Structures are given as C-alpha cells and as structure tokens.
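A.B. asks: have a look; sequence and predicted model below, questions after that.
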Amino acid sequence: MLVPLTRQKFEQLIPRIATSDQYKYYWGKFPDFLKRLLISVVSVVVIWILRLVLGEGSSLLLFPLGAIAGLYWLWGPVLWASLRNVEYRKYPYSGFLRGRVLDVYITEELIGTEETVNNKGDLVIVENRERRLNIEVGDETEFFTEIQVPLRRTHQDIVPNQIAEMVVLSTQPDLSSIAKVTDIYIPSRNIWVSDYPYLQKNVFTEVSRRLRESREPRSRQAPRRRPRASYPQDVEEW
C-alpha cells in the first residue's frame, strides 16, 4: 500500500530543525564531543587574535562571533542534523508505504582501519569491523528496498513477513520512481530500524494508526449495509 502525503504532513514528519533523536545522533560519543570542543576553543582563540590585530573597534562585531563559535560544541549537532534533513526535504513528493519484511540477515562490515606497531616493530593494519543488520522490504507493487544499519538487541525480534512501514520520497507526482526511503517501522513489535532517525516518531505512528483504521470494516453494529473499507477522501488530511 502506498498513500501520497501532503507537503504539510511530510514537513511534520521530517522537520527543518533537528529533533531530539537527531540531536542525540549527532552528539555522538565522547571523542565526537572532544572534536567539537577543540573547534570551539581554536575558533575563540582565532577571533581573540583578530581582535588584538584590528583593535577595540572590532569588538562589536567579533564578540558575538566569539560567543557563537565558543558554543559550537553545543549547537553543532543541531546544524549537521538540520542540514541532513534539508537533503531529504528537497524532494517534492512523498508517500506512506506499507509493505512486508522479505528477508533479514546479519553481516560483518569493515568500518575502518588502524595502523599500529607490534612487538617486533612491524607495521600492522588492524581492521575494525561491525555487525550490521540487513533488512529487505517489498510490497505487492514490486517495490523493493534494502537498508543496512548497526545491529541492535531489539532487532532479534524482526522476522520475514512482518508488516514494515516507511516514508518514501520521489521527484514524480505519482511516486512511480522512489529516490529515497526513511526509517523502517515494524508496528507489531514497535521497532524502528534506521541508522539516522529521519522521522518524527509520534507523528508517523499517528499516521500509521489512522491509515490502519481507515482500512478496517465499519462496526458490525451499524445498520445493515454492505461493509466496506473506509479510505481517506481528502489527501490534505494526511
């Protein structure tokens, strides 16, 4: 099932400014924080030197710049997450896709190398590998996508044939060609599969719930009429 989304709903799902999950993603680990802190310190020092060279008259301009640069360690994740969101928001058309898990398997991927010296003084290259989850999703229209993400403990509950939902992006109004996909959501297990958390989870799960309800037959207690599935009539609702 593929349901087109309005631009308004899409911008709620992938906001322009970083969400809390996206901020946490780019906050990273302690080495990432140290890198940002080092950039902040170096920037402040450079601005301070510029103030000494240019004189007191430059303080009005350089002081705000120094304050902004000094706090880069704090607002840097907002910047990088927002820029990543912009890359997805540039696509003019989007849709809500519900398919099924076709296959799921684990691989070990090379994520980097390090050079070190052993006890004999020889140069040794150490490979850093990471276990990753590969998940394939498709639907009855022959849509197919595969994403690879770092393996998490919750991924052990993902099995083939489970319902899988996501947002797809396209440059075509009829969504005939899919350019990008977002996080994969497994509603039966409440599991999110992604490397980067593109979606506002609460907004997405609400859209998912409303679409599920729209496909359910009306209550049997209703007047005797032929039961039929109820679909959203006004695309603006989505």
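C.D. replies: Okay, I see it. Numbers count the residues shown, from 1 in each chain.

A.B. asks: every contact and neighbour count from this point should use C-alpha atoms.
C.D. replies: Fine.

A.B. asks: and the residue nearest to I163 when sequence neighbours are not counted, what helix or strand is that in?
C.D. replies: Spatially, and ignoring its direct neighbours in sequence, I163 is nearest to R100 (4.5 Å; CA to CA, 6 or more residues apart in numbering). Using DSSP states H and E, R100 sits within strand 93-117.

A.B. asks: and that strand, what's buried?
C.D. replies: For strand 93-117, burial by neighbour count (16 or more other CA atoms under 10 Å) applies to 93-104.

A.B. asks: if I look at the residue nearest to I163, how far off is I147?
C.D. replies: 14 Å (CA to CA, to the nearest Å).

A.B. asks: got it, and K9?
C.D. replies: Between K9 and I147 the distance, using CA to CA, works out to 24 Å.

A.B. asks: with Q22 instead?
C.D. replies: Taken as CA to CA, the span from Q22 to I147 is 18 Å.

A.B. asks: of these two, give the one with the bigger neighbour count.
C.D. replies: Q22 (22 against 17; other CA atoms under 10 Å).

A.B. asks: longest helix in this protein, please.
C.D. replies: helix 30-54 (DSSP state H).

A.B. asks: next secondary structure element downstream of that one?
C.D. replies: Using DSSP H and E, the helix or strand that directly follows helix 30-54 along the chain is helix 59-70.

A.B. asks: so which bits of that following helix are buried?
C.D. replies: 59, 62, 66, 68-70.

A.B. asks: tell me the secondary structure for E130?
C.D. replies: The three-state label given to E130 by DSSP: H, G, I helix; E, B strand; the rest coil is strand.

A.B. asks: that one and I191: what is the separation?
C.D. replies: 21 Å.

A.B. asks: and if you look at L123?
C.D. replies: In this view, L123 and I191 are 43 Å apart by CA to CA.

A.B. asks: looking at the two, which is more packed in?
C.D. replies: Each of L123 and I191 has its neighbours counted (other CA under 10 Å); I191 has more, 15 against 11.

A.B. asks: isn't that one up against K201?
C.D. replies: No. Counting by CA atoms under 8 Å, I191 does not reach K201; the two are 10.9 Å apart.

A.B. asks: wait, S40 touches W75, no?
C.D. replies: No. Applying CA under 8 Å, one finds S40 not in contact with W75, separated by 10.6 Å.

A.B. asks: neighbour count winner among the two?
C.D. replies: Comparing S40 with W75 by neighbour count (other CA under 10 Å), the higher total belongs to S40, at 21 against 15.

A.B. asks: here comes the other one, which I'd like you to weigh against the first:
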Amino acid sequence: MSDALLGALAVVSAIALASIVVAADLAGQPPRRRRPPNTRCPRSIGVGTVQMVAGSDDPVIVIEVESVAGQRFTGRLCHSADDEVLSALRPGVIVLVSFDPASRKQLTLADDAIAVRATADRTLLRHGVLTHDQLDLIRFGTHSCGVVTGMRTTGREREALREVELDVMVTRPGGGQFPAQEITLVPEAALDKVSPGSIIDTYYLPADESAIAVCVPPA
C-alpha cells in the first residue's frame, strides 16, 4: 500500500468518517446514499483507488482494491444511476469499499462505520503510520486544536511521508493552554501545514498532558 494512501487513511481513522468519499485533497465531498435494503451486504472492506469512470448516464466505475490482507484486485462499483456520490468520483480518488470475498468483482461503497474504522486502524498500525498510543489518543482522547510553534524534520521518510518533530501549544477546550511535543509522519505535500504558526487538530488525555496525537490531512 502506498504511503500517500496510508496518509489519507490516517485522516479517515482520526475523524471516523466512514461513509464519504476520501479524496486526496479531502475537499468536502457529498455524502453517499445508503445502500438499498435489498442489496446483498458484502462482508469484507478494502481501500480502493478509482481507475476509470466511463459514461455519463450510467457510468462504469473501475476501482483497484487492496484488502486488509494485502491482496490486490480490480472490481466495478455497483451503484444506482441517480446516486449523488457519482459526481465526486474521478480517477485517483481514494474510496473505502465493501465486497463479498466470494465475488470480489462487485463493489459497493462501505457504509459500516465500525468496520471501516477497525479496518483503517489495523492497516495504519501494520504499516507503522500510527502507534497504539497515538491511536488510543485519537479514539479516546479529547479533540482540540493547537498552534505549531516549532517543526523539525528527523530525516526519516517513507516515500510520500516525512517524519517530523513538532512543538505545539495545545488549547484546552475548557480554557487555557499547554505546550507539548510530538513525533509523527506527515504527507510530504502537507509539510507547509505543520510550519510554525499553523493550526492543527490535536488529541490528548486531560489526566495526562504529557502526550498528544496530531492529525494532518494530505494537501
């Protein structure tokens, strides 16, 4: 799985948005409609990249998928002709898809929030993008924001991701601030979003302000 894709997954996990299209720029994409009740519900979830959108009235949408187990295959998205999410799909867009392991060629957009987040969490941990401690802070900590007061690159990198050490002044939701440091992976194209003066999403435990987790979306 590419590190650019892992960066996008980190954002999906952090904000737990399971039923929207996750584009590379994370621009506001329209929410998808829920699957019609008579449609068979696949049991597995994967991360897909749109390869082709052909046609206008009833477009053929081809997606390359990587499953949690690392298997790669290509399938077609099942959809209704008037599904409003279609306007957001174009080659290169990253989507979370559901599929039946016995019939992997037929895909639907994932709409199970718990399963999607669990899939994203396992993938991020397996690839080392997030640690267990960072994931716990994101899932169970207080969501706030912080101002970057310092940023240093460590020299470690993974293709499209760069490791940085951040000094952050975190705002407490109830008032006040506290300083913190965090080492994290950031998409190379988003390094300007962690430059001094930038405002970023932060997560921490009120009982222990010595550790934080940050969330930086791809550029």
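C.D. replies: It's in. Predicted model only: the values in this text are computed from it and were never measured.

A.B. asks: now what about the TM-score between them?
C.D. replies: Overlay of the two chains. TM-score (TM-score structural alignment, normalised by the length of structure 2): 0.38; 128 aligned residues with a CA RMSD of 4.9 Å.

A.B. asks: residues of the longest helix of structure 1 that come out buried?
C.D. replies: Here helix 30-54 of structure 1 shows 33, 36-37, 39-41, 43-44, 47-48, 51 as buried, counting by 16+ other CA under 10 Å.

A.B. asks: ok, the residue nearest to I163 of structure 1 touching I135?
C.D. replies: No. Between R100 of structure 1 and I135 there is no contact under CA under 8 Å: 10.4 Å.

A.B. asks: helices or strands up against the helix or strand hosting Q106 of structure 2?
C.D. replies: According to DSSP H and E, Q106 of structure 2 maps onto strand 103-109. With contacts taken as 3 or more CA pairs under 8 Å, 6 or more residues apart in numbering; DSSP states H and E, strand 103-109 of structure 2 sits against strand 72-77, strand 94-100.

A.B. asks: next SSE after that strand?
C.D. replies: That would be, after strand 103-109 of structure 2 and using DSSP H and E, helix 113-126.

A.B. asks: so what does that following helix touch, helix or strand wise?
C.D. replies: With contacts defined as 3+ CA pairs under 8 Å, 6+ apart, helix 113-126 of structure 2 has these neighbours: helix 3-15, strand 44-54.

A.B. asks: by contact count, what packs against the last one?
C.D. replies: For strand 44-54 of structure 2, the packing partners by 3+ CA pairs under 8 Å, 6+ apart come out as strand 60-67, strand 94-100, helix 113-126.

A.B. asks: which parts of the helix or strand that contains H143 of structure 2 are buried?
C.D. replies: Using DSSP H and E, H143 of structure 2 sits in strand 142-158. Within strand 142-158 of structure 2, the residues scored as buried using 16+ other CA under 10 Å are 142-143, 145-151, 157.

A.B. asks: for G46 of structure 2, state which of the residues you listed is nearest.
C.D. replies: Set against G46 of structure 2, the nearest of the buried residues of strand 142-158 of structure 2 by CA to CA is E157 (25.0 Å).

A.B. asks: nearest spatial neighbour of S43 of structure 1, skipping sequence neighbours?
C.D. replies: Distance criterion CA to CA, 6+ apart; nearest residue to S43 of structure 1, sequence neighbours excluded, is A69 at 5.9 Å.

A.B. asks: the one you found: what's it in contact with?
C.D. replies: Taking CA atoms under 8 Å, 6 or more residues apart in numbering, we find A69 of structure 1 in contact with 40, 43-44.

A.B. asks: at 10 Å what do you get?
C.D. replies: By CA atoms under 10 Å, 6 or more residues apart in numbering, A69 of structure 1 lies in contact with 37, 39-45, 47, 63, 75-76.

A.B. asks: how about L205 of structure 2?
C.D. replies: Counting by CA under 10 Å, 6+ apart, L205 of structure 2 has contacts 136-138, 140-143, 211-213.

A.B. asks: export the residues you listed as a markdown table, with columns for distance to D201 of structure 2.
C.D. replies: Converted to a markdown table, these look like this (distance: CA to CA, whole Å):
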| residue | distance to D201 of structure 2 |
| --- | --- |
| D136 | 15 |
| L137 | 12 |
| I138 | 10 |
| F140 | 14 |
| G141 | 12 |
| T142 | 10 |
| H143 | 7 |
| A211 | 14 |
| I212 | 10 |
| A213 | 9 |
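
A.B. asks: helices or strands next to the strand holding R100 of structure 1 in the packing?
C.D. replies: For strand 93-117 of structure 1, the packing partners by 3 or more CA pairs under 10 Å, 6 or more residues apart in numbering; DSSP states H and E come out as strand 2-5, helix 7-13, strand 123-138, strand 144-150, strand 163-170, strand 180-181, strand 184-186, helix 201-215.

A.B. asks: in terms of contact, does A8 of structure 2 touch P187 like I think?
C.D. replies: Yes. Counting by CA atoms under 10 Å, A8 of structure 2 does reach P187; the two are 8.7 Å apart.

A.B. asks: is I106 of structure 1 in contact with N134, as I believe?
C.D. replies: Yes. Here I106 of structure 1 reaches N134: they are 5.9 Å apart, a contact under CA under 10 Å.

A.B. asks: got the angle between the longest helix of structure 1 and helix 59-70?
C.D. replies: 170 degrees (axes from the mean of the first three to the mean of the last three CA atoms, to 10 degrees).

A.B. asks: now T116 of structure 1, nearest residue through space, not along the chain?
C.D. replies: Of all residues not flanking T116 of structure 1 in the chain, V124 sits nearest, at 5.2 Å (CA to CA, 6+ apart).
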